[in-house]
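# sequence unknown, structure follows:
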């Protein structure tokens, strides 16, 4: 169970900027996967948040700026209990690096949750949701938080991307107490249809893969980001996969560019 202690908060001074971090934009595919893997430095992924349900860390999410400059979080629909989840059951942790160290972080209760109306739990189509916190502004968040940018375009085949989270460090294993990440190449749907995912994909999804490099249980809802023109854009939301890092089974993500019209309605 995650501690609900709120540490001291230092106000941030930025507002509308997004996608900036000291994390290197130079891909390193030699790094290990989240499963078994590479620990991020504190502040590498300042848009990464944790989703808590009834006191337990269950998923990840991405901090973005919504209309009017307010704080919003994008996560996966399957992380929530049905299409009309009770916001009172959910909290979001901003500024967390290690789950077992309080540090400088803030836990905020959800005010409204919008799950995609066409989310299908059988096919995982439209696996996306937006969490709002009333009029919460960036100035109320810890200093080690910063929003990811929304996607400015569709993705390219073999484009570099990074996925992060606190999920399990082996398939069916234990969760990580430290935030981990891995570089992954984005795959076109046509290329992904030539993998073990054939017949399970639709236009609301994108794939990112390399054997042995993947998100896993507990990373759901978290960010898949790509470096573009000096900033990091949210290109996908961790959705589903056959196992974790298996050969010929790349991970599948909700495609934020394809789903941008729906997102813009609730951001």
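Here it is on my side, so go on. Note that the structure is predicted; figures quoted are calculated from it, not measured.
# can we go C-alpha only for contacts and neighbour counts from here?
OK.
# Can you report how many residues lie near the nearest residue to residue 8 once chain neighbours are set aside?
Closest residue to residue 8 apart from its sequence neighbours, by Cα to Cα, 6 or more residues apart in numbering: residue 104 at 6.1 Å. The number of residues packed near residue 104 is 18, by other Cα atoms under 10 Å.
# now swap in residue 154 and tell me
Burial of residue 154 is recorded as 10 neighbouring residues (other Cα under 10 Å).
# Next up, a structure to set beside the first:
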């Protein structure tokens, strides 16, 4: 699968720094709302090849010209949480319309390697993180750019408790339809204790104080199943930093869609900087 020829003005990859965006953002509103093309140029769409079809699987984030991070549960299979074969995965960079496959600004990339965090366990979703190494480098354009990783011990960056992060994705809307255009929502981080107390039976199993964090409003503004693996980002001094990956949501009783009256669990990427770094050389 070769990418198209006109990707929105290719720029010298070595001159592009992470976390910078060329497109002026639209004002952020809490409820999931439309984004502008190129507003979130690191957000990728991950597909699985099923026969002759591409089936949308998860979101993810481009962190270098050859590396994407997503949730481990997006790229593992039973038994024993083994990685899926890399050759059944396709990453689309610069994606905006989920079901439109003739967009010049989109780059199709095959995956060379799938690295699942060695401690990932699907019974509790902890360490829900995977690195995908692309088979060829992305060309950076105004629609395709990497996000910065949150530096583990950078005290210039604030504590995220009570801050609002931004999540983007093609998740299910309130009518349980997968949205066709990339949407975004802002949601506040809540403390571990607040999260735990809100639904102890669930969050005691799926959260860990130093590996995950919770966010959301518990009032219908949330991310849903289709958004798994997508990033939560924070802006500091005009630079966007990736801090969380959508990991797990509370399912509605008897349904495979999520219940937006509960908080969402995110993998805290800042705890895995060293593990991720080994694939960035």
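Perfect, I can see it now. None of the values given here were measured: they were computed from a predicted structure.
# re the thing from before, touching, the residue nearest to residue 8 of structure 1 and residue 96? I think so.
Yes - assessed by Cα atoms under 8 Å, residue 104 of structure 1 is found in contact with residue 96 at 7.2 Å.
# about what we covered before: roughly how far does the residue nearest to residue 8 of structure 1 sit from residue 59 of structure 1?
Separation of residue 104 of structure 1 from residue 59 of structure 1 (Cα to Cα, to the nearest Å): 20 Å.
# what about the closest residue to residue 56 of structure 2 other than its chain neighbours, is that helix, strand or coil?
Nearest residue to residue 56 of structure 2, sequence neighbours excluded (Cα to Cα, 6+ apart): residue 47, at 4.4 Å. Following DSSP: H, G, I helix; E, B strand; the rest coil, the label given to residue 47 of structure 2 is strand.
# how about the helices in structure 1?
Here structure 1 has its helices, by DSSP state H, at 189-192, 260-266.
# Please work out which of those helices is packed deepest.
The highest mean neighbour count among the helices of structure 1, using mean count of other Cα atoms under 10 Å, belongs to helix 189-192: a mean of 17.
# same for it, what does it pack against?
Packed against helix 189-192 of structure 1, as judged by 3 or more Cα pairs under 8 Å, 6 or more residues apart in numbering; DSSP states H and E, are the following elements: strand 205-208.
# got the contact list for the strand it packs on?
Under the contact criterion Cα atoms under 8 Å, 6 or more residues apart in numbering, strand 205-208 of structure 1 has outside partners 125-126, 161, 184-189, 192, 236, 250-255.
# buried set for stretch 91-103 of structure 1?
Buried residues in stretch 91-103 of structure 1, counting neighbours by 16 or more other Cα atoms under 10 Å, are found at 91, 92, 93, 94, 95, 96, 97, 99, 102, 103.
# Which of the residues you listed sits closest to residue 40 of structure 1?
residue 97 (8.3 Å; Cα to Cα).
# Residue 176 is in contact with the closest one, correct?
No - with contact defined as Cα under 8 Å, residue 97 of structure 1 does not reach residue 176; the gap is 10.7 Å.
# At which residues are the strands of the stretch 101-250 of structure 1 located?
Under the criterion DSSP state E, counting those that start in this stretch, the stretch 101-250 of structure 1 carries strands at the ranges 106-109, 112-115, 129-132, 160-165, 180-187, 205-208, 223-228, 231-240.
# Could you dump these into CSV with distance to residue 154 of structure 1 and mean neighbour count added?
Putting those into CSV (distance: least, Cα to Cα, whole Å; neighbours: other Cα atoms under 10 Å) gives the following:
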stretch, distance to residue 154 of structure 1, mean neighbour count
strand 106-109, 32, 20
strand 112-115, 22, 20
strand 129-132, 19, 24
strand 160-165, 13, 27
strand 180-187, 11, 26
strand 205-208, 10, 27
strand 223-228, 11, 26
strand 231-240, 8, 28
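# burial count for residue 123 of structure 1?
Neighbours of residue 123 of structure 1 (other Cα under 10 Å): 12.
# That one: what's it in contact with?
By Cα under 8 Å, 6+ apart, the contact set of residue 123 of structure 1 is residue 200.
# That one and residue 115 of structure 1, how far apart?
Using Cα to Cα, residue 123 of structure 1 is found at 15 Å from residue 115 of structure 1.
# cool, residue 185 of structure 1 as well?
For residue 185 of structure 1, the distance to residue 115 of structure 1 equals 28 Å [Cα to Cα].
# ok, now which ones touch the residue most central in space within structure 1?
Among the residues of structure 1, the one closest to the centroid is residue 222, at 1.8 Å (Cα atoms, centre = their mean). Contact partners of residue 222 of structure 1, counting by Cα under 8 Å, 6+ apart, are 48-49, 59-62, 75-76, 163-165, 237-238.
# Map it onto structure 2.
Superposed on structure 2 with TM-score structural alignment, residue 222 of structure 1 falls opposite residue 230.
# next one: residue 241 of structure 1
By TM-score structural alignment, residue 241 of structure 1 lines up with residue 249.
# Could you check what's spatially nearest to the alignment partner in structure 1 of residue 191 of structure 2, not counting adjacent residues?
Aligned by TM-score structural alignment, residue 191 of structure 2 pairs with residue 188 of structure 1. For residue 188 of structure 1, ignoring the flanking residues on the chain, the nearest one in space by Cα to Cα, 6+ apart is residue 157 at 5.0 Å.
# for the one you found, what are its contacts?
Neighbouring residues of residue 157 of structure 1 by Cα under 8 Å, 6+ apart: 185, 186, 187, 188.
# swap in residue 73 of structure 2?
Counting by Cα under 8 Å, 6+ apart, residue 73 of structure 2 touches 122, 125, 128, 129.
# could you check the distance from it over to residue 89 of structure 2?
Counting by Cα to Cα - residue 73 of structure 2 and residue 89 of structure 2 are separated by 14 Å.
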